[in-house]
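K.L.:
sequence plus predicted model, see below.
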Amino acid sequence: MPVFPEEPEIHESLPGPGVPFPRESDAQALRAPATGGVPTITPTTVAAPATVPGPRPAPPRPAPPRAARPGPPRSVPKPGPAPRRPAAAAPQVEVRRIAATPAQALERADEAVDLLLDSGRDPAGILVLTVGEAHPWQQHELSFGEERYWAQLADGGDVFYADAALTRPARREAVVLVVNGGTPARAAAAYTEALGRATALLVVCGDAGPAAAEAAGAASGRPVTA
């Protein structure tokens, strides 16, 4: 009887490529190591897609120049001299004349001061100037010394009596000029000085020359009577 060689024992082997596993559990069992440990999964590195450079941005285009508007060319005015401002008009001073002889001038001046105070004038706004002899009130104040006398002018709180040739700065709202002596030239000069010290009213007691007479006549609007 012929002896046949033993047929090789066919063991189950892994399927070939492209052949799927019959069951998912069989595939997991085959991937597990022989020792029975947890199967290891080898990480797969996926290459990042290459960046494709895009088109470069075009530089901004310059704005087209604006077309000039039709019209006549503008003329630039040449700088000229600045216009002069009108000078401020000097305040008008009213001039009143009280006819009196040199002997009567002081008495008429005191009456004029009383009338100014009765009309509401502030005593600090009245200045009395004498052309001849000093006013009795001025002589009384000088008896206490010149320092005290001139301090009253600086304080400006009351009627002040002084000589018409006063050299210190003094301006009052109302000035009373007493022509109680002196030469006509001195009286005329005293009138000019007194007019410059008054801001609203000048009362001339006596004759201070033609300039004072004309100013008093123009202020009153009628001829000056003696």
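P.N.:
Done, it's in.

K.L.:
when you work out contacts or count neighbours from here on, use the C-alpha atoms and nothing else.
P.N.:
Will do.

K.L.:
in the helix or strand hosting Leu106, what counts as buried?
P.N.:
Per DSSP states H and E: Leu106 is located in helix 105-118. Within helix 105-118, the residues that count as buried by 16 or more other Cα atoms under 10 Å are Ala105, Leu106, Arg108, Ala109, Asp110, Ala112, Val113.

K.L.:
which strands or helices does the helix or strand just after it pack on?
P.N.:
Counting by DSSP H and E, the next helix or strand C-terminal to helix 105-118 is strand 126-130. With contacts defined as 3 or more Cα pairs under 8 Å, 6 or more residues apart in numbering; DSSP states H and E, the packing partners of strand 126-130 are strand 160-163, strand 172-178.

K.L.:
and those: which comes nearest Arg97?
P.N.:
Closest to Arg97 of those is strand 172-178 (Cα to Cα; 9.5 Å).

K.L.:
other SSEs contacting the closest one?
P.N.:
helix 105-118, strand 126-130, helix 184-197, strand 198-205.

K.L.:
can you list those in CSV and add distance to Ser220?
P.N.:
Listed next are those as CSV, based on distance: least, Cα to Cα, whole Å:
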stretch, distance to Ser220
helix 105-118, 17
strand 126-130, 21
helix 184-197, 16
strand 198-205, 12
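
K.L.:
for Ala29, find the nearest of those.
P.N.:
The closest of those to Ala29 is strand 198-205. By Cα to Cα, the value is 128.3 Å.

K.L.:
for comparison:
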Amino acid sequence: MQLVPSTTRGAVDRADDTVDRLLESGRRPDTVLVLTVGEPHPWQQHEIGFGEERYWAQLTEGGDVFYADATATRTVGREVVVLVVNSPVSTQGLTKAARAAHALAGELLLVCGDVDTVAPLFPGAGAPVPA
């Protein structure tokens, strides 16, 4: 698990940069799951525009990075999960999202958000990822 420091407002952009780096380093898109704690990721909003059934079919097909809400119950694990803390959230809500993301991450969990808010939930986290 690694922290990716960002502001709450900048968490989505930081997550997008993180996903780009993962893909550039050789990770396949179908091994990455991005979960948002606040407002849905813009790509998720775009894909849902084609209908819920089509949106969820993409998860099953597994051909690309998948974007979902951290509270979604239909998600499945992937090698890498990027948890995006893009909204102020209660400690209880963040703890629930963090547990769900951790359970879904096969190899690596990256958490994009305010370090002061996120770090206490992950005492064994690796050093923050530099910008």
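P.N.:
Yes, it's here. Being a predicted model, the structure only gives us computed values, none of them experimental.

K.L.:
out of the helices and strands packed on strand 126-130 of the first structure, the one nearest Glu141 of the first structure is which?
P.N.:
It is, among these and with distance given as Cα to Cα, strand 160-163, at 9.1 Å.

K.L.:
in the second structure, which residues correspond to the closest one?
P.N.:
Aligned using TM-score structural alignment, strand 160-163 of the first structure spans residues 66-69 in the second structure.

K.L.:
for stretch 195-204 of the first structure, same thing?
P.N.:
Under the criterion TM-score structural alignment, stretch 195-204 of the first structure matches residues 102-111.

K.L.:
hmm, who's touching that stretch?
P.N.:
Contacts to stretch 102-111 of the second structure, defined as Cα atoms under 8 Å, 6 or more residues apart in numbering, come from residues 1-4, 76-85, 101, 118.

K.L.:
whichever of these end up buried, select them in PyMOL.
P.N.:
Filtering those down to the buried ones (16+ other Cα under 10 Å) takes a single PyMOL command:
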select buried, resi 1+2+3+4+77+78+79+80+81+82+83+84+85+101+118
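
K.L.:
what is the equivalent residue in the second structure for Ala100 of the first structure?
P.N.:
Per TM-score structural alignment, Ala100 of the first structure is aligned with Ser6.

K.L.:
and its match, how close does it get to Leu22 of the second structure?
P.N.:
17 Å (Cα to Cα, to the nearest Å).

K.L.:
how much does the match of stretch 195-204 of the first structure stray from the first structure?
P.N.:
Aligned to the first structure and superposed, stretch 102-111 of the second structure gives a mean residue distance of 0.4 Å (mean Cα distance after the TM-score superposition for the first structure).

K.L.:
coming back round to it: now for the helix holding Leu106 of the first structure, which elements pack on it?
P.N.:
When contacts are defined as 3+ Cα pairs under 8 Å, 6+ apart, helix 105-118 of the first structure packs onto strand 172-178, strand 198-205.

K.L.:
output those in CSV, with distance to Phe144 of the first structure appended to each entry.
P.N.:
As requested, these are exported to CSV (distance: least, Cα to Cα, whole Å):
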stretch, distance to Phe144 of the first structure
strand 172-178, 24
strand 198-205, 28
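
K.L.:
tell me which of these lies nearest to Pro123 of the first structure.
P.N.:
Nearest of those (Cα to Cα): strand 172-178, 9.6 Å.

K.L.:
the closest one maps to which residues in the second structure?
P.N.:
With TM-score structural alignment as the criterion, strand 172-178 of the first structure aligns to 78-84.

K.L.:
what about the helices in the first structure?
P.N.:
For the first structure, applying DSSP state H gives helices covering 24-31, 105-118, 136-142, 146-155, 184-197, 210-220.

K.L.:
most tightly packed of these?
P.N.:
When the helices of the first structure are scored by mean count of other Cα atoms under 10 Å, the highest mean neighbour count falls to helix 184-197 (a mean of 19).

K.L.:
skipping adjacent residues, who's closest to Gly62 of the second structure in space?
P.N.:
Counting by Cα to Cα, 6 or more residues apart in numbering, Gly62 of the second structure lies nearest to Asp30, which is 5.2 Å off, once chain neighbours are set aside.

K.L.:
map the one you found onto the first structure.
P.N.:
Alignment note: Asp30 of the second structure maps to Ala124 in the first structure; criterion TM-score structural alignment.

K.L.:
list the contacts of its match.
P.N.:
Neighbouring residues of Ala124 of the first structure by Cα under 8 Å, 6+ apart: Gly156, Gly157, Asp158, Val159, Phe160, Arg172.

K.L.:
do I have it right that the third one meets Pro123?
P.N.:
Yes. Proximity of Asp158 of the first structure to Pro123 meets the contact threshold set by Cα atoms under 8 Å, at 4.8 Å.
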